[in-house]
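In: let me see the structure of the following:
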Amino acid sequence: MAKKQHKKAPNELANNRKARHDYSILETYEAGIALTGTEIKSVRAGKINLKDGFARVRNNELWLENVHISEYKQGNQFNHDPLRNRKLLLHKKEITKLAGVAQDKGITIVPLKVYLKHGFAKVLIGVGKGKRQYDKRETLKRKEQDREMARALKNRY
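Out: Below you'll find the model as predicted:
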């Protein structure tokens, strides 16, 4: 059986599907990323991996950590470090709100997707509460039931 290809929106560069599986997302925020020249070229080429990424508040600034942006092939000795921490650009009120929420136990700030908006790279970050194993099974069961109902309705009409 062939694997189903997930369609991306035309401006979507990367999607973290595992985040919605491992966390129940409570709130989302759109943030800009401070990138260097070779980083933005790699991001536009879709060479970004959000799988293990998370955000952390340090010194009243929000930092995106553990996100891999591959080196730009045509870059020279000024190429970037693929795993460096990148600053996220949000309003100060939003950062203080996120700092307060992130201090609670079991709450994590995770990147959900990266996309282009008016030529700028943006990250959709979510405040997530970790799911337990039984929560994940329940979510999968509910999705399967919804699919069954949709199939039944489709065949009916």
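In: going by C-alpha atoms from here, please, whenever you check contacts or count neighbours.
Out: OK.
In: for the protein, what's the longest helix?
Out: Determined from DSSP state H, the single longest helix within the chain is helix 133-156.
In: now that helix, how far from the centre of its chain.
Out: Taking C-alpha atoms, centre = their mean, to the nearest Å, the mean C-alpha location of helix 133-156 is offset from the chain mean by 24 Å.
In: please apply the same query to stretch 47-57.
Out: 7 Å.
In: list of residues touching that stretch?
Out: Contact partners of stretch 47-57, identified using C-alpha atoms under 8 Å, 6 or more residues apart in numbering, comprise 13-16, 18-19, 42, 62-70, 95, 98-99, 108-113.
In: now with 7 Å, please.
Out: 14, 16, 18, 62-70, 99, 109-111 (C-alpha atoms under 7 Å, 6 or more residues apart in numbering).
In: quick check, nearest of those residues to Lys154?
Out: Lys18 (28.9 Å; C-alpha to C-alpha).
In: give the contact list for the closest one.
Out: By C-alpha under 7 Å, 6+ apart, Lys18 lies in contact with Lys51.
In: to check against the first, give me the structure of this:
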Amino acid sequence: MARPKPATFDKQKTVADNRRAKFDYSIEDTLEAGLALSGTEVKALRAGEASIRESYAEVRDGQVWLVNANIPEYTHGNRLNHEPRRPRKLLLHGREIERLFGAVERKGMTLIPLSIYFNRTGRAKVELALAKGKQTVDKRHAIKERDWKRDKARLMRDKG
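Out: Okay, here's the model as predicted:
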């Protein structure tokens, strides 16, 4: 029998966040994926160096790849250091890959990484989101909503 998935992801140490993603995209669904890394990439991640700002994921040949994520070279690495922007394989179940492929092909959605983190067991994981791009009008509406919430909280705090 399969182990039930936790409701929230078990993030112990967050290495990289894509904070702009929630502003640029409307997030439909999130899932956790493992990350296939080489030796010095793990050391660079443990040092807290990574950027996923311009990265995305794509389904190619029945596998999911993280493209354009920057994990800089490890400072104490030697000639066997890794390439910083190489495509990295994401580890997912076959059913999940099929579901993501169907959503990307039929609904015109994109796969974007929200964060890279280490879980409780010390494994590098990626929080992957199935998202749809927002129009400029939607972004303006989100800014208005955020400003109104801030002003409302300020008024409530002042009036008591």
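In: quick revisit: among the contacts of stretch 47-57 of the first structure, which two are most distant?
Out: It's Ser70 and Ala99 that sit farthest apart of the contacts of stretch 47-57 of the first structure, by C-alpha to C-alpha, at 29.0 Å.
In: more neighbours: which of these two?
Out: Counted by other C-alpha atoms under 10 Å, Ser70 of the first structure and Ala99 do not tie: Ser70 has more neighbours, with 21 against 18.
In: counterpart of the more buried one over in the second structure?
Out: Superposed on the second structure with TM-score structural alignment, Ser70 of the first structure falls opposite Pro72.
In: with Leu112 of the first structure instead?
Out: By TM-score structural alignment, Leu112 of the first structure lines up with Leu114.
In: the nearest residue to the match of Ser70 of the first structure once chain neighbours are set aside: what secondary structure?
Out: Closest residue in space to Pro72 of the second structure, ignoring its immediate chain neighbours: Pro84 at 4.9 Å, by C-alpha to C-alpha, 6 or more residues apart in numbering. Three-state secondary structure (criterion: DSSP: H, G, I helix; E, B strand; the rest coil) places Pro84 of the second structure in coil.
In: repeat that for Tyr72 of the first structure.
Out: Secondary structure of Tyr72 of the first structure, per three-state DSSP, is coil.
In: in the first structure, which spans are strands?
Out: Along the first structure, the stretches classed as strands by DSSP state E are 12-15, 23-33, 48-49, 54-58, 61-65, 68-69, 86-89, 107-117, 120-130.
In: which one of those strands is the most hemmed in?
Out: Ranked by mean neighbour count under mean count of other C-alpha atoms under 10 Å, those are led by strand 107-117, which reaches a mean of 22.
In: name the helices or strands packed onto that strand?
Out: With contacts defined as 3 or more C-alpha pairs under 7 Å, 6 or more residues apart in numbering; DSSP states H and E, the packing partners of strand 107-117 of the first structure are strand 12-15, strand 54-58, strand 120-130.
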